[in-house]
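K.L.:
Sequence plus the predicted model coming up.
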Amino acid sequence: MTKTLCRLLGALFLPALAACTQPDNSPQAAARLPGAPLDTMTDPATGQPVIRGPVLTGTAPRTPGKSSTASSIGEPASQSAEALNTATRGERAQAASAPTGGERRLGTTVASLGDPSQPGFWVRTPLVKSETAGRIVNPANGKSAKVRLIPLGGPAGGGSQVSLPALQLIGVSLTDLPTVEVFAG
């Protein structure tokens, strides 16, 4: 009797178990799957409805033979920092000359490379409210550069953007984030 009862329960249990493993083809289940079509979706930028379709994941296909690396963003890979530095020897000598006096120390700032395509000796910094002549000093080696101080929004403790020729003149690697002293006058 017990053996027969176990066989009967097993015969009833297996179909019930098989029914539990059947795929759920409901729309709610399809929406939970990655890449499944969405019922409704709007573009957050425009508020317009988006065409119903699969949710795409991964990366976009690339053009054969082209690649995008950190060295090729914004400039051809063949251009070096020296090629972008358009300052003449005379301009470099003038920028490196000793200060004439009457300077006022504005503070220190973390310097990063500004737009390398912009020529000249300049610093965009939140330490000034109007454009003025100034100087930056690298305290690590004492080298300085006369620059044009250009206002940059943000808190006074925020970082500054320095031109390529100015960074090279004060002996800073273009990938470093040194603290430099800023003077006006």
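P.N.:
Alright, I've got the coordinates.
K.L.:
Only C-alpha atoms from now on, for both contacts and neighbour counts.
P.N.:
OK.
K.L.:
burial count for N85?
P.N.:
18 (other CA atoms under 10 Å).
K.L.:
Same question for V162.
P.N.:
V162 has 26 nearby residues by other CA under 10 Å.
K.L.:
got the contact list for stretch 76-93?
P.N.:
Outside stretch 76-93, the residues that touch it by CA atoms under 8 Å, 6 or more residues apart in numbering are 71, 116-117, 119-120, 164-165, 169.
K.L.:
List just the nearest of those residues to N138.
P.N.:
L169 (9.7 Å; CA to CA).
K.L.:
Below is structure B, check it against A:
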Amino acid sequence: MIRIPFPLTAMSAVLTLSACAQFGMGQPEDTGAPVVADPAQEAVVAASDLPEATAADVAAVKADPVLTSAPPPPKAAKTQEELDTTTAAQRSQAAAPATPEAKLLGTTVASLGSPTEPGFWLKTPLVKTESRGRVTNKANGKTSAVTLIPIEGPATGGSRLSLPAMRLIEASLTELTELNVTLGGW
């Protein structure tokens, strides 16, 4: 009896299955039912269809003070709930669907910003003036309206997202999150 090492057996199985997939073998029959799109893919496609924002566009869209007007958290705050002092009305406003006039600023990778700074905001080098915008979590398609706050650095530099916005778009607080950033859109 010839013994084939386990890694070769596994590789053989993978190659066989991928060949079957290329020829359509073993695929489910087309039932005519609508295909449900992946929300993350929809967010990517939607962002690619948006016009790019210009510097004049950014200057024309002023920040919304309602999204950044939450009170600071108490000094003893330790949990997400205690640190997130936004109101239900603010969360509802931030979660409202995007409007069609959004313009794409770009894509950024964001980490959690200071959890003691209240409100919905993104500190990013994609803008030079404080403006209204929206972030979309590319992993799940969830969005949040935010105030875009300029920081120094190249447009390809990283960004920092507020705790309430991270929670709203269901991003990990301990990992980097890839975001589409749009101007306006709410």
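P.N.:
Structure received. Keep in mind it's a predicted model, so treat the numbers as computed, not measured.
K.L.:
re earlier: give me the ChimeraX select line for the contacts of stretch 76-93 of structure 1, limited to the buried ones.
P.N.:
Command for ChimeraX that selects the buried part of these, burial taken from 16 or more other CA atoms under 10 Å:
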select :116,120,164,165,169
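K.L.:
Out of the contacts of stretch 76-93 of structure 1, list just those in helices.
P.N.:
In helices, judged by DSSP state H, the following of the contacts of stretch 76-93 of structure 1 are found: 164-165, 169.
K.L.:
mind putting the residues you listed in JSON lines, distance to G107 of structure 1 included?
P.N.:
Putting these into JSON lines (distance: CA to CA, whole Å) gives the following:
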{"residue": "L164", "distance to G107 of structure 1": "21"}
{"residue": "P165", "distance to G107 of structure 1": "21"}
{"residue": "L169", "distance to G107 of structure 1": "20"}
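K.L.:
buried sites along stretch 109-122 of structure 1?
P.N.:
So for stretch 109-122 of structure 1, counting by 16+ other CA under 10 Å, buried means 109-114, 116, 120-122.
K.L.:
what do you get for stretch 171-185 of structure 1?
P.N.:
172, 174, 178-185.
K.L.:
In a markdown table: those residues, plus secondary structure and distance to G158 of structure 1.
P.N.:
As requested, the buried residues of stretch 171-185 of structure 1 are exported to a markdown table (DSSP: H, G, I helix; E, B strand; the rest coil; distance: CA to CA, whole Å):
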| residue | secondary structure | distance to G158 of structure 1 |
| --- | --- | --- |
| V172 | coil | 19 |
| L174 | coil | 19 |
| P178 | coil | 13 |
| T179 | strand | 11 |
| V180 | strand | 12 |
| E181 | strand | 13 |
| V182 | strand | 13 |
| F183 | strand | 16 |
| A184 | strand | 17 |
| G185 | coil | 21 |
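K.L.:
ok, now which ones touch the closest residue to P39 of structure 2 other than its chain neighbours?
P.N.:
Nearest in space to P39 of structure 2, with sequence neighbours left out and distances taken as CA to CA, 6 or more residues apart in numbering, is G141 at 5.1 Å. Neighbour list for G141 of structure 2: 39-43, 169 [criterion: CA under 8 Å, 6+ apart].
K.L.:
which other residues reach whichever strand in structure 1 runs longest?
P.N.:
The longest strand of structure 1 (DSSP state E) is strand 104-113. With contacts defined as CA under 8 Å, 6+ apart, strand 104-113 of structure 1 is touched by 127, 157-164, 167, 174-185.
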